[in-house]
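1. My questions concern the predicted model and sequence given below.
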Amino acid sequence: MKKIDELRQELSTKKEEVRGLLENDKVNEAEAKMPEVRTLETKIKLQSELDEAEEREVQNKLENRKDDSKMEKRTVDQDMEYRAIGKFLLGSEMTAEERASVNIGNSGAILPQGFVNQVQVLTDGFPSLKKYCHVIPTTTTSGKMPISSGSTSKKLAKLATDNEMVKEMITTKPVEYATEDYGKIIPVENSVLEDTTVDFFNSLIAPDFAECAVNSENEEIINIVEANSVEFEATDYKGIVKCLNTKVKPSLLKNTIILTNQSGYDYLDNLTDAKGRPLLNDSLAVEGGKTFKGREIVVLDDTELPAATDKKVFYIVNLYALIKFFDRKGYEIAVSKEAGFTYNQTFVRVIERFDTVKGDSRAAFKIEF
């Protein structure tokens, strides 16, 4: 019998004693027994709390064992996936289970989701513009997709009478996309490739690939921004304020950012108001980020976003509206032994596929002064 059951039985007996005394008009004796009743009730309450705490502790241990078991299984599965890819790349013999774990692409093996996740984590450490765009996953290399071309009248029409408005509301247009291959070739010692592990892919391949991927994606995005931004004349930072207030439609303001380079950011970061307080504010959404008039400032290297000599450049742009980023999911890996034969190396090639297409350019302005 559990301790709490013994206490409950003792309490029941003690209460019967008190009731018997009361029935015989022995009030004083009954009152003398009541502290014992209250003490037992307190003991039962405390014992119940202890029992519940112990049950939770046992349950947590069981759950942790389940999680550890799942994690161990995931680790084993992931190790096997990477080991199988290594064997596939080297042309080594594989077990039936290993062959089943390798997803073959057009010209190589598709890297597992764990690698994709690792690249995503690493790209967050770079100034990636992709996350501000409208990212559209695709499983095909090319195709068409309808997108809004930007209506001047964003409201509903009375379908029975507002015929002209209905025509104006049909503002979608098909855009064509064709994803292209963007790759990175990495020379690897043959002995390293033969001992392929999760760490090989996530620690050696992923960091270099992630940085190169961000730079390539940024370049394509910047090309569209530069080609479709309308010039807005200004002589100082007040022009940025004027552009935000008068040119960007309120419906597009929410996702609008201020895109600049290091020199432009340094200029803004040194601005102060009449009381000497900085005009830039800490971003509530981005750790370590800054905002100007409520708009997030995104900073690129001077070489990535060049300005005219002795000038500073700023793009007031809603990248989500402007850029349709067609992202063909998955990274493909292949090798070539011939190119590095004399160095006892194997050249590892990792490929991603994407395309960037112009969308709604109503919130894209360039300021240079």
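-> Yep, it's here. As the structure is a prediction and not an experimental result, all values here were calculated from the model. Residues are numbered from 1 along each chain as shown.

2. Please count neighbours and contacts with C-alpha atoms only from this point.
-> Fine.

3. Let me see the ranges of the helices in the protein.
-> Assigned helices in the chain, in chain order: 3-23, 27-90, 96-101, 113-123, 163-169, 190-194, 198-199, 206-228, 238-246, 250-253, 262-269, 319-322 (criterion: DSSP state H).

4. Among these, show me which one is buried the most.
-> Compared across the helices of the chain, helix 319-322 shows the largest average neighbour count, a mean of 25 (mean count of other Cα atoms under 10 Å).

5. and the gap between the closest residue to His134 other than its chain neighbours and Lys155?
-> Closest residue to His134 apart from its sequence neighbours, by Cα to Cα, 6 or more residues apart in numbering: Tyr320 at 4.6 Å. Note on Tyr320: its distance to Lys155, by Cα to Cα, to the nearest Å, is 21 Å.

6. nearest to Val350, of the helices of the chain?
-> helix 206-228 (7.6 Å; Cα to Cα).

7. rewinding a little: now the helices of the chain in JSON lines, with distance to Leu300?
-> As requested, the helices of the chain are exported to JSON lines (distance: least, Cα to Cα, whole Å):
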{"stretch": "helix 3-23", "distance to Leu300": "67"}
{"stretch": "helix 27-90", "distance to Leu300": "35"}
{"stretch": "helix 96-101", "distance to Leu300": "40"}
{"stretch": "helix 113-123", "distance to Leu300": "14"}
{"stretch": "helix 163-169", "distance to Leu300": "37"}
{"stretch": "helix 190-194", "distance to Leu300": "35"}
{"stretch": "helix 198-199", "distance to Leu300": "30"}
{"stretch": "helix 206-228", "distance to Leu300": "9"}
{"stretch": "helix 238-246", "distance to Leu300": "18"}
{"stretch": "helix 250-253", "distance to Leu300": "21"}
{"stretch": "helix 262-269", "distance to Leu300": "6"}
{"stretch": "helix 319-322", "distance to Leu300": "15"}
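
8. Check it against this one:
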Amino acid sequence: MNKELQKLLRQINDKKNEVKSLVNDGKLDKARAAKEELKALQEKFDLLFDLDEEEHEGIEDKVSRGTAKVIGGEKADKKNLVKSFVNIIKAGFLHVEPDEADVKVYKDALTSDATPNDEGQQGIGVTIPEDIRTDIIELRRSSDNLEQYVNVEGVTTKTGTRNIEVDAESTPFDNVDEAADFPEMDEPVFEPIEYKVKKKGGILKMTAELLEDTAANIMAYINKWIAKKTKATRNAMILKVLNTMTVGKEVVVSNLDSLKDIFNEQLDPAVAATSIVITNQSGFNFLDKLKDSDGNYILQKDPTLQTKGKLLFGEYPIVKLSKKTLKSKQILAEDGTTVTGYKHPVFCGDLKEAITLFDRNVLTIDINDKGSGMWEKDLTGIKVRDRFDVQPVDKGAVIKGEITEVVNG
């Protein structure tokens, strides 16, 4: 695809995002005008695309030989999409223009995602189509994926504000007699929650041998790596917000009654009813050994799960994270070097009320084999970018408990 068509494609996707953003903001007149501009851009793209006779003749020649498939503007099936997407990635490795048929399949598979810009790029940059992105989301779904426990809101702009009413559930309406005037009530108190989408990313180094494999195998390898890295990144951001919103308000958990105090007294009943417990391996080990006065273990198997999920008090699901993901805090002696114990974190609450993840829903891949040490080792770098932000919403919806473990010297 020539540079003019690439530029038009970016403008089309940017205009789609603009239309959605205007609709979300209630600016319908401007949204209609932007939609007309979008139609004009699409018509211009289609006309220029049709006039590119030389490349179309090459495609028709491949079709006649059975080495290419005419798409006809329809969305390709999953197998064709994966093959075309991988072919575009390979073209980036070779620093050549990708086959027009593959570009057409890729373009048809995009929804409203903006393709990455060319700033600072070598090689090629592409947005991951929705079907493939869905595979990545499915792969990262596991019990230790914290994204599923927080509120996730898709956004189409890099920045924005959401107004959340404070104590809305606790402010009732007044009684109104028949035919009487409605009384004035206290003005609602709103807390603005601002988000700024941040760009996160990393580089996957691929060997030349892998690139010679089938498209399905290459995409499976890439998807698995992206899923693992995006899960780790989103978990880290969520845990950072959890720690920040509870700093200085940690509660000592020393026994069974300490946990009951959290759920019975410190959490609002509406929040406690939908709460979960998040801890690491050490915290889980402490909870797993707790017994009631009759000698029965407090943790019980979750009958709704086929796996080994457990419930605290038979009610609150427990999410166990690795100690590498959710670290315990070291307790140091006066000399500042000797570790005398640890404080293991136990987060209790409803994370959907406490935290919102603003998801830009855009994953992009850049290809570049010019990185440090890659040329000598016959490696190619895939740079993956993910765009999202995590913000605290209700700081009273989660309590951080700390279990103290003393190290015997």
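-> Thanks, I have the structure now. Predicted, not measured: the structure shown is a model, and the values here were computed from it.

9. Tell me how the two chains score on TM-score.
-> Their TM-score after superposition, calculated using TM-score structural alignment, normalised by the length of the first structure, is reported as 0.72; 296 aligned residues with a Cα RMSD of 2.7 Å.

10. rewinding a little: residues contacting the equivalent of the residue nearest to His134 of the first structure over in the second structure?
-> Under the alignment defined by TM-score structural alignment, Tyr320 of the first structure is paired with Lys352 of the second structure. Counting by Cα atoms under 8 Å, 6 or more residues apart in numbering, Lys352 of the second structure touches Tyr149, Val150, Asn151.

11. burial count for the nearest residue to Asp350 of the second structure once chain neighbours are set aside?
-> The shortest distance from Asp350 of the second structure to any non-neighbouring residue, by Cα to Cα, 6+ apart, is to Ser275 (4.3 Å). Using other Cα atoms under 10 Å, Ser275 of the second structure has 25 neighbouring residues.

12. got it, and Leu357 of the second structure?
-> 23.

13. repeat for the one 4 residues further on
-> Other residues near Asn361 of the second structure come to 16 when the count uses other Cα under 10 Å.

14. ok, the corresponding residue of the first structure for it to Gly340 of the first structure distance?
-> Aligned counterpart of Asn361 of the second structure in the first structure: Lys329 (TM-score structural alignment). Lys329 of the first structure sits 29 Å away from Gly340 of the first structure, taking Cα to Cα as the criterion.

15. Same question for Gly288 of the first structure.
-> 43 Å.

16. Neighbour count for the two, which is higher?
-> Using other Cα under 10 Å, the more surrounded residue of Gly288 of the first structure and Gly340 is Gly340, with 15 against 8.

17. Isn't the more buried one up against Phe347?
-> Yes - in this structure, Gly340 of the first structure is within contact of Phe347 by Cα atoms under 8 Å, at 6.4 Å.

18. which residues are common contacts for the two?
-> Pro187.

19. Please identify the residue in the first structure that aligns with Trp225 of the second structure.
-> When the first structure is aligned by TM-score structural alignment, Trp225 of the second structure is paired with Asp208.

20. Excluding sequence neighbours, find me the nearest residue to Asn190 of the first structure.
-> Gln345 (5.1 Å).

21. what residues are up against the one you found?
-> Counted by Cα under 8 Å, 6+ apart, Gln345 of the first structure has contacts Pro187, Val188, Glu189, Asn190, Lys337.

22. right, and the third one touches Asn344 too?
-> Yes - counting by Cα under 8 Å, Asn344 is a contact partner of Glu189 of the first structure at 6.4 Å.

23. The first structure: which residue goes with Ala273 of the second structure?
-> So Ala273 of the second structure corresponds to Lys254, using TM-score structural alignment.

24. how close does Leu111 of the first structure get to Glu41 of the first structure?
-> Taking Cα to Cα, one finds Leu111 of the first structure at 63 Å from Glu41 of the first structure.

25. now swap in Asp67 of the first structure and tell me
-> 39 Å.

26. got it, and Ala210 of the first structure?
-> Here Ala210 of the first structure is placed at a distance of 64 Å from Glu41 of the first structure (Cα to Cα).

27. Same question for Val214 of the first structure.
-> 66 Å.

28. can you check Arg349 of the first structure too?
-> Taken as Cα to Cα, the span from Arg349 of the first structure to Glu41 of the first structure is 73 Å.

29. next one: Lys87 of the first structure
-> Here the distance between Lys87 of the first structure and Glu41 of the first structure works out to 69 Å (Cα to Cα).

30. try Ala364 of the first structure
-> 73 Å.

31. matching residues in the first structure for stretch 18-32 of the second structure?
-> With TM-score structural alignment applied, stretch 18-32 of the second structure matches no range in the first structure.

32. can you list contacts of that stretch?
-> Contact with stretch 18-32 of the second structure is made by Ala34, Lys35, Thr156, Thr157, as judged by Cα under 8 Å, 6+ apart.

33. Pull the number of nearby residues for the third one.
-> If you count neighbours by other Cα under 10 Å, Thr156 of the second structure ends up with 24.

34. Next: the second one.
-> Residues within reach of Lys35 of the second structure, counting by other Cα under 10 Å, total 17.

35. and it, what helix or strand is that in?
-> Assigned by DSSP states H and E, Lys35 of the second structure belongs to helix 28-51.

36. gap between the closest residue to Lys15 of the first structure other than its chain neighbours and Leu50 of the first structure?
-> Using Cα to Cα, 6+ apart and skipping residues adjacent in sequence, the residue nearest Lys15 of the first structure is Val37, 6.8 Å away. According to Cα to Cα, Val37 of the first structure stands 20 Å off from Leu50 of the first structure.

37. again, but for Ile110 of the first structure
-> Counting by Cα to Cα - Ile110 of the first structure and Leu50 of the first structure are separated by 53 Å.

38. coming back round to it: now flag whichever of the contacts of Lys352 of the second structure is closest to Val63 of the second structure.
-> For these, the nearest to Val63 of the second structure is Asn151 (47.4 Å; Cα to Cα).

39. What about the residue mapped onto that closest one from the first structure, how many residues nearby?
-> Alignment note (TM-score structural alignment): Asn151 of the second structure maps to His134 of the first structure. His134 of the first structure sits with 17 neighbouring residues when counted by other Cα under 10 Å.

40. How about Val390 of the second structure?
-> Neighbour count for Val390 of the second structure, taken as other Cα under 10 Å: 24.

41. Same check on Pro116 of the second structure?
-> Pro116 of the second structure has 18 nearby residues by other Cα under 10 Å.

42. what do you get for Glu180 of the first structure?
-> Around Glu180 of the first structure there are 15 residues (other Cα under 10 Å).
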